[in-house]
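In: just to be clear, the model below is a prediction. Sequence and coordinates:
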Amino acid sequence: MEYAFLLFAFVCGLTVKLIGIPPLVGYLLAGFLLNFAGYGLTDELTQIANLGITIMLFTIGLKLNIRDLSRREVWAGSVSHTVLWVGVITCVVYGVSALAASYIDGLTWQSAALVAFALSFSSTVCVVKVLEESGESKTRHGRLAIGILVMQDVFAVVFLVVATGKLPTVWALALLALFPAMPLIKKMINKSGHGELLPLTGFILALGGYHLFELVNIKGDLGALIFGIMLAQHEKASELAKSLLSFKDLFLIGFFLTIGLTALPDITMMLMALVFCLLIPIKALLFFGLFTSLRLRGRTSYLSSLVLSNYSEFGLIVGALAVSLGLLGNTWLVVIALSVSISFVITSILYRTSHSQYHRYKEKIKRFEKNRRLKEDIYPTLHNAEFLVLGMGRVGRGAFNALSKLTDVNVWGMDADRVKIKELADEGLNVICGDGEDIDLWDNLDIKDVQLVLLALPSIQDSINITRQLKNAGYTGKVAAIARYEDEVSSLLENGVDKVFNFFTEAGLGFAEESLAYAHSQR
């Protein structure tokens, strides 16, 4: 039966992708259609969904710099938003429930506050998936959004502990033994190599963290996240996260299906869910106002607010607990589930055009910026750069090193990952931290001497967007990009890229040329 569910999810995901909508919208639709057809949630599918969330939280931890959580914009932004949202939305929910009391269970002030709290979270699953698909998880706004999500996850765990009265056992202190055990765990990761043992190691660690924390009455998902954070500084953390990527995406299909299979709504519930979704702009405006008041740039505030403007799977967990405690009626859980589903669709569709939206309204958005900038938001400078490599991963670093051997060329590199840039700068390389899709960055960079921009990025959509931003900023030099598949080459050329290198073909050609040159030198 689970195979049939996944097959149907695949069909729906492929169908919506063909019309330009993200596949996760199709997965949600599949869940509701299966529910409408009379199918229910199974234990096996629930286990698949839970595994997907556990692996996802572990990979988030692997990519998270713990110092990001200590930033004022993260902790102050998340706390302030939760308090303001719950205060405002409690009044709104109570008023709406009073007006619709003849159609749906009424609410007390306490119950209304619980619904507002359940709707205060943004979806970790949706946000991370959207950021990863757009290649923006390491950008300034991406890291800010993920930091907010982690803080919200902590709020949810604290609520669950308080509401259930399920305090950690005294054995929770034994978790401190993880710190001296870290060298052994890291050595195990090193010994796992680069093959099939590496993702298996990731599974063992993620599930091990989950079950260890569950054993001492702490939410297991928090354990998976903490395990990931503790391993984030390991040299193989990025490789470990990538090895789990496909598994995580596969299991998360089960999560999207479970939302649709949770309950079958009626017209009244649908209308209530739509009313809740009309509150999403308030959520976005609150985030935007708080971020700009904390001196973040307008673009960072806008993009972070947009991607966080949805409801969360944690809302379902909070709602389910409230129902089990008799604080909410079952109908409200269905309404929350519908609201979560619809908000996923809204975020997935709106964020696809987020950069063009900002470009269109940037003058109005920038009016809310503070004159005094945060240190991290001060624009970098280029010094007489002739070649600029965007994306300092393996391919970009290889291109950077090759160009640097040309003594008469001034080569610079750029990447959105601030940690990576600091490491490269410590090596003495000419590098700057920046998001290539940021039109404000290009407007403030001196690129008049740049003859060639090399886009060493995994996403062709990112390459296309950056090419457009360069043209909008008045760049007149050449743009080169890499493609992994043949059908991506024509798309890049049609969108303004001057030269495209097929990653696999060119890598094979370069390998052959280097080998031939070496063979001749040995004669």
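Out: Looks like it came in fine.
In: from now on I want contacts and neighbour counts done on CA atoms only, so please keep to that.
Out: Noted.
In: how about residue 143, what does it touch?
Out: 68, 137 (Cα atoms under 8 Å, 6 or more residues apart in numbering).
In: helix, strand, or coil at the residue nearest to the spatial centre of the chain?
Out: Nearest to the mean C-alpha position of the chain, by Cα atoms, centre = their mean, lies residue 128 at 2.1 Å. Secondary structure, DSSP: H, G, I helix; E, B strand; the rest coil: residue 128 is helix.
In: adding another structure so you can compare the two:
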Amino acid sequence: MSGTLPLILILLISSVLAVALFRKLQLPAMLAYFLVGLALGPHTFGVLPDDEASREFAEFGIVFLMFSIGLEFSLPQLYAMRRKVLGLGGAQVFITLALTMCIAKLAGVNWAAAFVIGAALTMSSTAIVSKILAERIDLNSRHGRLSIGVLLFQDIIVVPVLVLIPALGKANANIFDVLGLATLKAIGMLLFLFTVGKWLVNPLFNLVASQRSRELFVMNVLMVTLLVAFATKTAGLSYALGAFVAGMLISETKYRYQVESDIAPFRDILLGLFFISVGMLLNIAEIFNNIGVILLTLLGFILLKAVIVTAVVRFVKYEIGVAIRTGIILAQAGEFGFVILALGAEQKLIAGPTLQVVLAAALLSMVIAPFLIQYNGRIARRLARSYTRNSSQIIEEIDEGSKHLNNHVVICGYGRSGQYLGRFLKEENIPYVALDIDPSRVLEASAAGENVMFGDAARRVVLEAAGAARAKALIISYADNRAAMKILHIAQESYPQLPVIVRTVDDSNMEALREAGATEVVPEILEGSLMLASHALMLLGVPLNRVVKRIRIFREERYSMFKGYFRGISDTENEEIAKQEVRLHSVIITTGAYAIGRCLNDMQLDSFEVSIKNIRRPHANSAHMSNESLLAEGDVVVLLGQPAGLANAENALLMGRVANK
């Protein structure tokens, strides 16, 4: 097929269909891009050309990936996590790299190719691990924090690896001279960019931002990124190093988060193109010819990484169960592994069956990673009896600490809100037990005499040990709706008479939480609005007793006056959430409207599941209007409901008919 447009159309159609399918199956989108590259590449249907122009364009994907890493790179964060990052991360990377290189050399691979293979398989998938840990609410667990620390070091170490690979690709040169020169160039370039570059970037971004043009701002980000990347490439290094440095430079400005938001679409699309180009490297015939070696490599490096990570975590005195869970979580290959393999192939360091075997094994490891991570706790309990005993010990400790309590309060989460609540309860001599999964917080708080224990409140046995059956109330103090839903499900099933109070950020999930069994839902935004209103009324001279009375009435009405909000064009949200969200909507009774001369009671708007919040007549006191008042031209009816019901109610008021009913 000739012509650029048909190729682009085929690429877009294939990518959209593949990504949609993989999202539906809850698999990483990058695997869909690999599949597209494999299907359309030169070794399968040959639709996409494997030429220099395609590879150079795909390299921009690496540029924006490295730019994003640089943008998120934080020296204070690195220092705060130095033990996990430098200690655990460094040990995992260097031990895995050394052992993998030795195994590859024994398999007959030269040292340069062995380095590429070792560096590629050392990496783990930040995208997969962070996503699944966040979904499982495991980011703050011990194995979660250890995994993130190791991943952070891997993200850092990929920068010198990308500097070394082009140096290894230099033919007929002393390797130590080449590496030494590359190191000096990198240091010199970094010093120049972080002195002169930092001095130039801040004024430039201030000037561009003052023009208040989003297009200009995005163009400036692209210009700075590509300019720095080009400078490092010209110096004999790599585009990726320059992009990483550009990200670090911009992260020091106050525009970091705006840049991150604006660049995300470019990054994701170009990254997709890069992964398609990696998929194009796969040769389906060679994969089938070497399927036994691929599966053996897959099993070997997953076990090797899991064992190394487990041993390193165990060495720094973590219990065996936590070590095994961390090892399982980090056992797969990662995005940067493909970046390293692609660069190694470009430098002619690795090719043929060796490249196919490593690529296929790395890809398969990422396919099975979500399933391994999902069951990491179960696997750890099967492999380590002491971990099972330790879990039982945690339950016993919670049971021991709460067995004397009766008619107490169980607080799920002992962060800032949970601690403030605990102080109020203590002042009123109301007994409570708090559960939290942050070990350092639990250690400090319990040392200070607080009745807080380590345990995941989303587990039935933990709630049971905390005495939920004897408790007077259960309070979920952290604003995580997914975790709250899990706890509510357990409470409804096991303790249906137990009152549950849930804290949430806003009112968007109030109904869902109530339907799940919450007795009360406390949205922070609405409570903040009540406090703001009370302070404003007192400053305006309203007597304190009237203010208190009004606030009490509002709370008794369960926030009915505050529920919902008027949506604007700046409000962006998930489409599915937007369809279910309760909001306010004003309907102006225009000339010829059906409702003119009729009262709202006759309109039966409650059949559309909307309620009437207010009726306003221009130049008149709204208090004089009621549901029995006859509507006239110019009246404004304020409705509360979901978007579909509001649309139907508006059609009924204006035209006397219902749309999409």
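Out: Thanks, I have it. All figures in this text were calculated on a predicted structure; none of them were measured in a lab.
In: where does the TM-score land?
Out: The TM-score (TM-score structural alignment, normalised by the length of the first structure) is 0.67; 478 aligned residues with a Cα RMSD of 5.6 Å.
In: rewinding a little: how near is the residue nearest to the centre of the first structure to residue 18 of the first structure?
Out: Noted for residue 128 of the first structure: a distance of 22 Å to residue 18 of the first structure, by Cα to Cα, to the nearest Å.
In: list the contacts for the residue nearest to the centre of the first structure?
Out: With Cα under 8 Å, 6+ apart as the criterion, the residues that contact residue 128 of the first structure are 137, 146.
In: how close does the nearest residue to residue 243 of the second structure once chain neighbours are set aside get to residue 553 of the second structure?
Out: Once flanking residues are discounted, residue 243 of the second structure sits nearest to residue 67: 4.6 Å by Cα to Cα, 6 or more residues apart in numbering. Using Cα to Cα, residue 67 of the second structure is found at 53 Å from residue 553 of the second structure.
In: give me the more crowded residue out of these two.
Out: More crowded of residue 67 of the second structure and residue 553, by other Cα atoms under 10 Å: residue 67, with 29 against 12.
In: got a list of what the more buried one touches?
Out: Listed by Cα under 8 Å, 6+ apart, the contact partners of residue 67 of the second structure are 225, 240, 243-248.
In: any idea what residue 150 of the second structure aligns with in the first structure?
Out: Here residue 150 of the second structure is matched to residue 145 in the first structure, going by TM-score structural alignment.
In: same check on residue 99 of the second structure?
Out: By TM-score structural alignment, residue 99 of the second structure lines up with residue 84.
In: show me what the helix or strand containing its match is packed up against.
Out: Here residue 84 of the first structure, judged by DSSP states H and E, is contained in helix 72-99. Helix 72-99 of the first structure is packed against helix 109-118, helix 140-164, helix 280-293, with contacts defined by 3 or more Cα pairs under 8 Å, 6 or more residues apart in numbering; DSSP states H and E.
In: chain center to stretch 519-536 of the second structure: distance?
Out: Relative to its parent chain, stretch 519-536 of the second structure has a centroid offset of 28 Å by Cα atoms, centre = their mean, to the nearest Å.
In: contacting residues around it?
Out: Contact partners of stretch 519-536 of the second structure, identified using Cα under 8 Å, 6+ apart, comprise 499-507, 510, 513-514, 547-548, 551, 559, 562.
In: in helices, which of those residues appear?
Out: Counting by DSSP state H, the part of the contacts of stretch 519-536 of the second structure found in helices is 510, 513-514, 547-548, 551.
In: which among those end up buried?
Out: 510, 513-514, 547, 551 (16 or more other Cα atoms under 10 Å).
In: now for the residues you listed: which two are most distant?
Out: Using Cα to Cα, those span at most 29.2 Å, a distance reached by 513 and 547.
In: ok, back up a step: contact partners for the match of residue 99 of the second structure?
Out: Contacts for residue 84 of the first structure (Cα under 8 Å, 6+ apart) come out as none.
In: hmm, 10 Å instead?
Out: The neighbourhood of residue 84 of the first structure, defined by Cα atoms under 10 Å, 6 or more residues apart in numbering, consists of 90, 120, 283, 286.
In: one more: residue 247 of the second structure?
Out: Counting by Cα under 10 Å, 6+ apart, residue 247 of the second structure touches 64-73, 221, 224-225, 228, 241, 256, 259-260.
In: what about 8 Å?
Out: Neighbouring residues of residue 247 of the second structure by Cα under 8 Å, 6+ apart: 66-72, 225.
In: quick check, nearest of those residues to residue 357 of the second structure?
Out: When those are compared against residue 357 of the second structure (criterion: Cα to Cα), the nearest one is residue 66, at 25.8 Å.
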